[in-house]
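# no sequence for this one, just the structure:
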């Protein structure tokens, strides 16, 4: 009798334990459980081609004037000459009047058709992200120089993955996806800047980690900053620019 009672009790405990375990099993998954409906992405109308500005872009140069730019040294408006839908490097660097953080930037540029000089002295300019991190502009068509200083390099930091340069006088495009660095409240670095560069449709920088502000002499380093402009460099060569737009991310 006692043996029967013990067996019955043990069976009851096992049955309860099995039921308790079953009750803790997660509900069976359904397709709806992994569907996200909010927020709904806003509608952006693409340009008529991949070089044309989408509907949410800020037009930095529309082929008519440099009203969105100023002299970098603070001495008034940008004075680079505008002709036939493009502008040419003039005296002194220029910067956008507006500052930016994370963005997608499109610009087109052309090295002079008449080849003069060699190395860094040939078709040299640069686009500075947040006014301090340079993506090099240079005539690198059959023009050997140090690899981390040729067209598409993160200047003095990373060579481009490949040389996608077109011939002198032909138009090149840069599409740049940039994530700004983040800083702690005390000014120390929290996370580095990152950049992807597409040159004439070819990826030449793939989510590269920028080591700090561009330096011609010495090693790059970070100094805390906020939003900052896009700048273009006067390096003494008549590089041309057109079709510049930006999307804040």
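Received it, and whenever you're ready, just let me know what you need. As the structure is a computational prediction, the values presented were derived from the model and not from experiment. Numbers count the residues shown, from 1 in each chain.

# going by C-alpha atoms from here, please, whenever you check contacts or count neighbours.
Will do.

# how much space separates residue 166 from residue 199?
10 Å (Cα to Cα, to the nearest Å).

# what do you get for residue 46?
Distance from residue 46 to residue 199, counting by Cα to Cα: 20 Å.

# those two - which one has more neighbours?
A count of neighbours by other Cα atoms under 10 Å puts residue 199 above the other of residue 46 and residue 199, at 23 against 14.

# I'd say the more buried one and residue 164 touch.
Yes - counting by Cα atoms under 8 Å, residue 199 touches residue 164, with 6.3 Å between them.

# spatially nearest residue to residue 203, not counting backbone neighbours?
Nearest residue to residue 203, sequence neighbours excluded (Cα to Cα, 6 or more residues apart in numbering): residue 197, at 6.0 Å.

# that neighbour belongs to a strand?
Yes - according to DSSP: H, G, I helix; E, B strand; the rest coil, residue 197 belongs to a strand.

# how about the contacts made by it?
152, 174-177, 203-206 (Cα atoms under 8 Å, 6 or more residues apart in numbering).

# residue 5: which of those residues is nearest?
Using Cα to Cα, residue 206 is the member of the contacts of residue 197 that lies nearest residue 5, at 72.4 Å.

# after the helix or strand containing that closest one comes which helix or strand?
Using DSSP states H and E, residue 206 falls within strand 202-209. Using DSSP H and E, the next helix or strand after strand 202-209 towards the C-terminus is strand 231-232.

# give me the helices and strands touching that next one, please.
strand 94-96, strand 125-129 (3 or more Cα pairs under 8 Å, 6 or more residues apart in numbering; DSSP states H and E).

# check which element follows it along the chain.
strand 240-248.

# tell me the angle that following strand makes with strand 125-129.
Interaxial angle, strand 240-248 versus strand 125-129 (axes from the mean of the first three to the mean of the last three Cα atoms, to 10 degrees): 10 degrees.

# contact partners of strand 240-248?
Contacts for strand 240-248 (Cα under 8 Å, 6+ apart): 51-53, 56-63, 85-89, 100-112.

# residues of it that come out buried?
Buried residues in strand 240-248, counted by 16 or more other Cα atoms under 10 Å: 240-247.

# likewise for stretch 161-170?
Buried, per 16+ other Cα under 10 Å, within stretch 161-170: 163-169.

# what of stretch 144-159?
In stretch 144-159, residues buried by neighbour count (16+ other Cα under 10 Å) are 147-159.

# then stretch 106-122?
106-112, 119-120, 122.

# equivalent analysis for stretch 118-137, please.
Buried, per 16+ other Cα under 10 Å, within stretch 118-137: 119-120, 122-137.

# next, the one to line up against it:
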């Protein structure tokens, strides 16, 4: 009798443990074994080398212009430019030292060719004779697609509103620093412009951006273009296609040289 009782007790315990085990499996159905994927260890440096495609080689001429650039002004003529107001030949002054000077009253000039996203290089100099102050001193501007201005101004020891000084994205972005040299020296702008994008209904779906390097110093770091750079009022975002590069006649004798562009 004692043996029978002992066997019954053992049977109950075993059944109880089995039931608990089965219940535990049911309660945790997600705990399935997953295959372990072991990444192959890279020991050969050649396995991370990419040889194709190979970047195109760019060479440079005597003026340090890259071979894949379009020269807009090299000091010899204004054939790439027309008057903005009536599309007649540009009439700004070409000087003996292969520079050109704004001709006050002649109006803005712009490229015959339209551009989208580009890299633009230009060099400019404020008048040697310092006259006036603020926005009246060495004022011009370079416009992209006839809508977006990077300010040109003699900002050397010349206070004005910060979003209107040299290299500002006019009335939108203040430069990180003022890298303007004295007016008897040449200034260099290297500008990366990515144009905005619009959908078929004319709605802007992606803002354009500017990166500006002034005399070798980063002053605008991939900033968002909020819209057209208006003198009065907020930016506008009317749909448009490619457009010309425009230089502004602000009645100051600003000089230009060595202008070239690379399409991106």
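Thanks, I have the structure now. Since the model is a prediction, treat every value here as computed from it, not as a measurement.

# where does the TM-score land?
Overlay of the two chains. TM-score (TM-score structural alignment, normalised by the length of the first structure): 0.86; 229 aligned residues with a Cα RMSD of 1.9 Å.

# map residue 125 of the second structure onto the first structure.
Under the alignment (TM-score structural alignment), residue 125 of the second structure pairs with residue 110 in the first structure.

# repeat for residue 177 of the second structure
Checking TM-score structural alignment: residue 177 of the second structure goes with residue 162.

# what separation do you get for that match and residue 229 of the first structure?
Taking Cα to Cα, one finds residue 162 of the first structure at 28 Å from residue 229 of the first structure.

# and what of residue 25 of the first structure?
Taking Cα to Cα, one finds residue 25 of the first structure at 55 Å from residue 229 of the first structure.

# what's the local residue count around the residue nearest to the match of residue 177 of the second structure when sequence neighbours are not counted?
Excluding the flanking residues, the one nearest residue 162 of the first structure by Cα to Cα, 6+ apart is residue 204, at 5.8 Å. When neighbours are counted by other Cα under 10 Å, residue 204 of the first structure registers 23.

# again with the one 4 residues further on
A count of nearby residues for residue 208 of the first structure, using other Cα under 10 Å, gives 17.

# returning to that earlier point: which one of residue 25 and residue 229 of the first structure has more residues nearby?
residue 229 (20 against 8).

# and whichever residue in the second structure pairs up with the more buried one, how close does it get to residue 186 of the second structure?
Matched by TM-score structural alignment, residue 229 of the first structure corresponds to residue 244 in the second structure. Residue 244 of the second structure sits 24 Å away from residue 186 of the second structure, going by Cα to Cα.

# try residue 251 of the second structure
For residue 251 of the second structure relative to residue 186 of the second structure (Cα to Cα), the value is 19 Å.

# sorry, back to before: alignment lookup: the residue nearest to residue 203 of the first structure to the second structure.
Looks like residue 197 of the first structure aligns to residue 212 there (TM-score structural alignment).

# before we move on, what about residue 215 of the first structure?
So, by TM-score structural alignment, residue 215 of the first structure is matched to residue 230.

# rewinding a little: and the contacts of residue 197 of the first structure, which of them are buried?
Going by neighbour count (16+ other Cα under 10 Å), those have 152, 174-177, 203-205 buried.

# which residues of the first structure fall in helices?
For the first structure, applying DSSP state H gives helices covering 2-24.

# possible to save the buried residues of stretch 106-122 of the first structure as a markdown table with distance to residue 182 of the first structure?
Output for those, formatted as a markdown table (distance: Cα to Cα, whole Å):
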| residue | distance to residue 182 of the first structure |
| --- | --- |
| 106 | 23 |
| 107 | 25 |
| 108 | 29 |
| 109 | 30 |
| 110 | 33 |
| 111 | 34 |
| 112 | 38 |
| 119 | 35 |
| 120 | 32 |
| 122 | 35 |
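
# residues in contact with the residue lying closest to residue 202 of the second structure once chain neighbours are set aside?
Closest residue to residue 202 of the second structure apart from its sequence neighbours, by Cα to Cα, 6+ apart: residue 239 at 5.1 Å. By Cα under 8 Å, 6+ apart, the contact list for residue 239 of the second structure reads 198, 202-204.

# tell me the one of the buried residues of strand 240-248 of the first structure nearest residue 19 of the first structure?
residue 247 (56.9 Å).

# ok, the equivalent of that closest one over in the second structure to residue 157 of the second structure distance?
In the second structure, residue 247 of the first structure lines up with residue 262, judged by TM-score structural alignment. Residue 262 of the second structure sits 33 Å away from residue 157 of the second structure, going by Cα to Cα.

# try residue 185 of the second structure
With Cα to Cα as the criterion, residue 185 of the second structure and residue 157 of the second structure are 14 Å apart.

# related to what we said a few turns ago, among the contacts of residue 239 of the second structure, which recur in the first structure?
Using both residues aligned by TM-score structural alignment, their matches' Cα atoms under 8 Å, the first structure keeps these contacts from those: 198, 202-204.

# Three-state assignment for residue 20 of the second structure, please.
helix.

# what lines up with residue 126 of the first structure in the second structure?
Checking TM-score structural alignment: residue 126 of the first structure goes with residue 141.

# for its match, list the residues it contacts.
Residue 141 of the second structure is in contact with 149-153, 246-248, counting by Cα under 8 Å, 6+ apart.

# in those, find the pair that's most separated.
Greatest spatial distance among these (Cα to Cα): 153 and 246, at 15.4 Å.

# out of those two, which sits in the more crowded spot?
residue 153 (28 against 24).

# measure that one to residue 225 of the second structure for me?
20 Å.

# kindly report the same for residue 212 of the second structure.
13 Å.
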